[in-house]
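1. got a predicted structure here, sequence first:
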Amino acid sequence: MTQKLTTIGFDADDTLWHNERFFQLTQAHFTSLLSDHAEHDHLMERLLEAEKRNIRHYGYGIKGFVLSMIETAIEVTEDRVPASVIRQLIEAGQEMLAHPIELLPHAQHAIEEAAKAHRVVLITKGDLIDQERKLAQSGLGELFDAVEIVSEKTSDTYRAIFEAHGDGPAAAMMIGNSMRSDVVAPIQAGCWGVYVPHGLVWEVEHADAPVDAKRFRELRDLGGLSDLLSAIC
């Protein structure tokens, strides 16, 4: 018999509010600034390599992204990147950090409906200060029973969170737009994993859908969450 579902975890970026599109806009600005030094595709490839390499140093988020852009600019120009370009990259990052939050459709309603019969937990990764800022600006903070801002989302991370804030992973569900972090890892921990595609996904977060997993579900958007919870519970 399936254990009763008691705890619902929600991802934040690109699940509850827009995020990746600001990274992509800044990447476009980055490639335009360096167009005299390298082709677009080469710049994007080098930037992605830098981001992957730097996650262990800087973690996830805008600050690490800006440092990776600067590092890439220095590398592709062989240390000749103008100071004005560095300044514009820093300013682009500052603009990202100051950008107002725009909620995705159904986000607030989905949390409110889930909270009627479950504990709800926000589980997000990234820079602590920036994630706290976005949550505060979103107006959603008071809807959650707990908030966890983590450095990485692994199966062990989910086990620990749902043991601390619920009845363990078997009685928990995680909802998000990242197949790797929000779906595959929770299912490996024993949770339900619900994929809500956003359309824009950072390449690092790509993974194959666990279509054979009994606890895998996919929704077109958060508007379908209430019906899914009714069917499962």
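-> Happy to help now that I have it.
2. only C-alpha atoms for contact and neighbour calcs from this point on.
-> Will do.
3. and for the residue lying closest to Leu140 once chain neighbours are set aside, the neighbour number?
-> The spatial neighbour of Leu140 that comes closest, neighbours along the chain excluded (C-alpha to C-alpha, 6 or more residues apart in numbering), is Gln108 at 6.9 Å. Residues lying near Gln108 (other C-alpha atoms under 10 Å) number 16.
4. give me the distance between Gln108 and Lys153.
-> For Gln108, the distance to Lys153 (C-alpha to C-alpha, to the nearest Å) stands at 23 Å.
5. if we can go back for a sec, okay, the residue nearest to Leu140 and Gln94: tell me how far apart.
-> From Gln108 to Gln94 the distance is 27 Å (C-alpha to C-alpha).
6. take the one below as the second:
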Amino acid sequence: MAHRWTIAFDADDTLWHNERFFKLSQKRFADLLSDYVEPDHLHDRLLAAERKNIAFYGFGIKGFTLSMIETALEVTEGRVSQHVIQQLLDNGREMLRHPIELLEGVAETIPRLAANYDLLVITKGDLLDQERKVAQSGLGDHFSAVEIVSDKTAEVYQRIFARHDTARVMMVGNSLKSDVIPAIEAGAWGVYVPHELTWEYEKADEPDHSRFCKIRSLNDLPDLIAKLG
């Protein structure tokens, strides 16, 4: 008899919208600094700062806000006004207060799956922010555990899977780099659910692997699981 599936989900842009708020904040950032630098150059400088600062601040809104402030200071050679810095801080707080907006199919699919399978959330980012999102989503009771990690690597997935005694597991998410490829390396199935907006840091090529699957939305996940048996 086949082992019962454990299904692990990424959170941001898999269960609820997230990247759209970062894009909006980047547009505001560009508007604030339009007298100093072109938007495309500012975008590149901000992305470089984010990549550098992940090792110090981790993933999430707080690190993003600090990277915007650092970039503003650098591109203006310290001439950025206190007013602009205050607006960047206010923007970060606004992002942290933004209500949860579930993605297509999530509200119907998660309860349906929870009736038959063990569900986990494995997400990275700010601890308090991710806990807030899970609580406000209304989905928390459907998950047996929520794992908030500093990064997603094969080793991290292996430890989580071992801790939850998962004999047959799939990881579902919108990031090939963080959700799919390292989960496959850890022995799981990797299910890719593309999102229309993907942070450049999270982009990667689709793997050529027997345990890789791609679906349009979470609406398609129950049929995929039934197909896999």
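-> Looks like it came in fine. Computed from a predicted structure; not experimentally measured.
7. TM-score of the superposition?
-> A TM-score of 0.97 describes the superposed chains when it is computed by TM-score structural alignment, normalised by the length of structure 2; 229 aligned residues with a C-alpha RMSD of 1.2 Å.
8. which strands and helices sit next to the longest helix seen in structure 2?
-> In structure 2, with assignment by DSSP state H, the single longest helix is helix 39-57. If you count contacts as 3 or more C-alpha pairs under 8 Å, 6 or more residues apart in numbering; DSSP states H and E, helix 39-57 of structure 2 packs onto helix 19-32, helix 61-75.
9. so which of those is nearest Arg4 of structure 2?
-> Of all these, helix 19-32 sits nearest to Arg4 of structure 2, with 32.8 Å by C-alpha to C-alpha.
10. the closest one vs helix 61-75, what angle?
-> Interaxial angle, helix 19-32 of structure 2 versus helix 61-75 (axes from the mean of the first three to the mean of the last three C-alpha atoms, to 10 degrees): 20 degrees.
11. where do the helices sit along structure 2?
-> 19-32, 39-57, 61-75, 82-97, 106-114, 127-137, 154-163, 181-185, 221-228.
12. touching the third one from outside, list them.
-> Counting by C-alpha atoms under 8 Å, 6 or more residues apart in numbering, helix 61-75 of structure 2 makes contact with 29, 33, 36-37, 42, 45-46, 49-50, 53-54, 57, 78-80, 85, 88-89, 92, 95-96, 125-126, all of which sit outside it.
13. can you give me the buried ones in it?
-> Residues of helix 61-75 of structure 2 classed as buried by neighbour count (16 or more other C-alpha atoms under 10 Å): 61-72, 75.
14. in a markdown table, list those along with distance to Ser137 of structure 2.
-> Listed next are the buried residues of helix 61-75 of structure 2 as a markdown table, based on distance: C-alpha to C-alpha, whole Å:
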| residue | distance to Ser137 of structure 2 |
| --- | --- |
| Ile61 | 18 |
| Lys62 | 21 |
| Gly63 | 23 |
| Phe64 | 23 |
| Thr65 | 24 |
| Leu66 | 26 |
| Ser67 | 28 |
| Met68 | 28 |
| Ile69 | 30 |
| Glu70 | 32 |
| Thr71 | 33 |
| Ala72 | 33 |
| Val75 | 38 |
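15. aligned to Leu218 of structure 2, what sits in structure 1?
-> Here Leu218 of structure 2 is matched to Leu222 in structure 1, going by TM-score structural alignment.
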